[in-house]
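[1] Sequence unavailable; structure follows:
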């Protein structure tokens, strides 16, 4: 078994100027010890590489439910995608759990990220290790980039609770517009009706 000091010897060092959003497209396919898909689930948050931990079944179930429901109900010019990066800036490239983006952008199979102008809604399903990022850092950065809608999904006694936020154009920050248990019905960014307990 490789100890930490020898593993760090093979760890990819950041460039002298630090990690940038474009560096994520140039990371190696394998990890420092030949692990396949090592960098598949990594995001860049304020210039730091953040590795996402294994997801619980609740997380996977909510991502699937929301992606399918949003894609089914979206108008033809929009599409729902999951686990795709949004490049918010030079050192900020998070990977929302679900996004609603321009259909033209979603149809481009060569894309590795979307731009804020192409994104109408981002959804983060909170995990214990991502609480701080999903509740504070990411919403602030999404709002700063001008993404009009943000949802945060949390588990309460094993059932989903969706916190719906909308960008206030006057202040440039998100305002909470509703907390949804069991059923989610909202008129924006398009009419949406989702049975959360399905």
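    Sure thing, it's come through. As the structure is a computational prediction, the values presented were derived from the model and not from experiment. Numbering: from 1, shown residues only.

[2] rest of the way, CA atoms for contacts and neighbours
    OK.

[3] Now the element after the top helix by length along the chain, going C-ward?
    Longest helix in the chain by number of residues (criterion: DSSP state H): helix 57-73. Moving toward the C-terminus from helix 57-73, the next helix or strand (DSSP states H and E) is strand 78-82.

[4] Which strands or helices does that following strand pack on?
    Counting contacts by 3 or more Cα pairs under 8 Å, 6 or more residues apart in numbering; DSSP states H and E, strand 78-82 packs against helix 57-73, strand 98-102, helix 103-106.

[5] Run through who's touching the shortest one.
    For helix 103-106, the surrounding residues in contact (Cα atoms under 8 Å, 6 or more residues apart in numbering) are 76, 77, 78, 79, 80, 81, 111, 114, 118.

[6] how far out from the middle of the chain is that helix?
    Centroid displacement of helix 103-106 relative to its chain, using Cα atoms, centre = their mean, to the nearest Å, is 17 Å.

[7] Check stretch 103-117 too.
    The chain centroid and the centroid of stretch 103-117 are separated by 14 Å, computed with Cα atoms, centre = their mean.

[8] next, the one to line up against it:
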């Protein structure tokens, strides 16, 4: 019996033009940073659980003109694409075949901090999202305990508007509809 192994088509670490990147198949979770392809690590169970529960909570609260999703790419620039863990997007900015969204359609981007992504999620991505004009950013810390940090776009980047822990209800200025109980973001809540 012969087994054929098909090599991956993912150009990890390669420099691509925006057109080459856009032509890649849509079956991989990746980011495009300064023209270089970065494949994202598989999130831990806990990371996935918190993301899933947050998406479910926001879906139940959102206005009719917004959509809640995950794993959609934000096109922040020709050579910069990011995949937040949770996105709240204007329905007008999406179609059924969408795998990318423009930042002007994004109302909220959420990153869940994982080992290996700490500095990117805490420093780099908020700067990129703010520069793109995304009005709200939430950072969710999951270790050692669940903490939700909320930010709103100001004149010179994001301004922290709240820190929420167990027992709290997230209340972010400008997102009055998004009142999420922190304890409901776990399978234990």
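    Thanks, I have it. Computed from a predicted structure; not experimentally measured.

[9] which of the contacts of helix 103-106 of the first structure sit farthest apart?
    Put simply, by Cα to Cα the two of the contacts of helix 103-106 of the first structure set farthest apart are 76 and 111, 19.5 Å from each other.

[10] corresponding residue for residue 109 of the second structure in the first structure?
    For residue 109 of the second structure, the aligned position in the first structure is occupied by residue 122, per TM-score structural alignment.

[11] Likewise for residue 61 of the second structure?
    Aligned counterpart of residue 61 of the second structure in the first structure: residue 73 (TM-score structural alignment).

[12] Would you agree its match is in contact with residue 188?
    No. Residue 73 of the first structure is beyond contact range of residue 188, at 11.6 Å (criterion: Cα atoms under 8 Å).

[13] Could you check which of the two has the larger neighbour count?
    Neighbour tally, residue 73 of the first structure and residue 188, criterion other Cα atoms under 10 Å: the higher count belongs to residue 73, 16 against 12.

[14] ok, the more buried one - contacts?
    Per Cα under 8 Å, 6+ apart, neighbours of residue 73 of the first structure: 191, 192.

[15] Mind doing that once more with 6 Å?
    For residue 73 of the first structure, no contacting residues are found, by Cα atoms under 6 Å, 6 or more residues apart in numbering.

[16] quick one: the counterpart of residue 161 of the second structure in the first structure from residue 152 of the first structure, how far?
    Correspondence of residue 161 of the second structure to the first structure, assessed by TM-score structural alignment: residue 177. For residue 177 of the first structure, the distance to residue 152 of the first structure (Cα to Cα, to the nearest Å) stands at 12 Å.

[17] Show me which of the two is the more surrounded one.
    Between residue 177 of the first structure and residue 152, residue 152 has the larger neighbour count (other Cα under 10 Å), namely 19 against 12.

[18] The more buried one touches residue 124, doesn't it?
    Yes. If you go by Cα atoms under 6 Å, residue 152 of the first structure and residue 124 touch, sitting 5.1 Å apart.

[19] which SS class is the spatially most central residue of the first structure?
    Nearest residue to the geometric centre of the first structure (Cα atoms, centre = their mean): residue 96, 0.7 Å. Three-state assignment for residue 96 of the first structure (DSSP: H, G, I helix; E, B strand; the rest coil): coil.

[20] which residues does the residue mapped onto it from the second structure contact?
    Counting by TM-score structural alignment, residue 96 of the first structure lines up with residue 84 in the second structure. Counting by Cα under 6 Å, 6+ apart, residue 84 of the second structure makes contact with 110, 111.

[21] Go again with 8 Å.
    Neighbouring residues of residue 84 of the second structure by Cα under 8 Å, 6+ apart: 70, 71, 72, 73, 74, 109, 110, 111.
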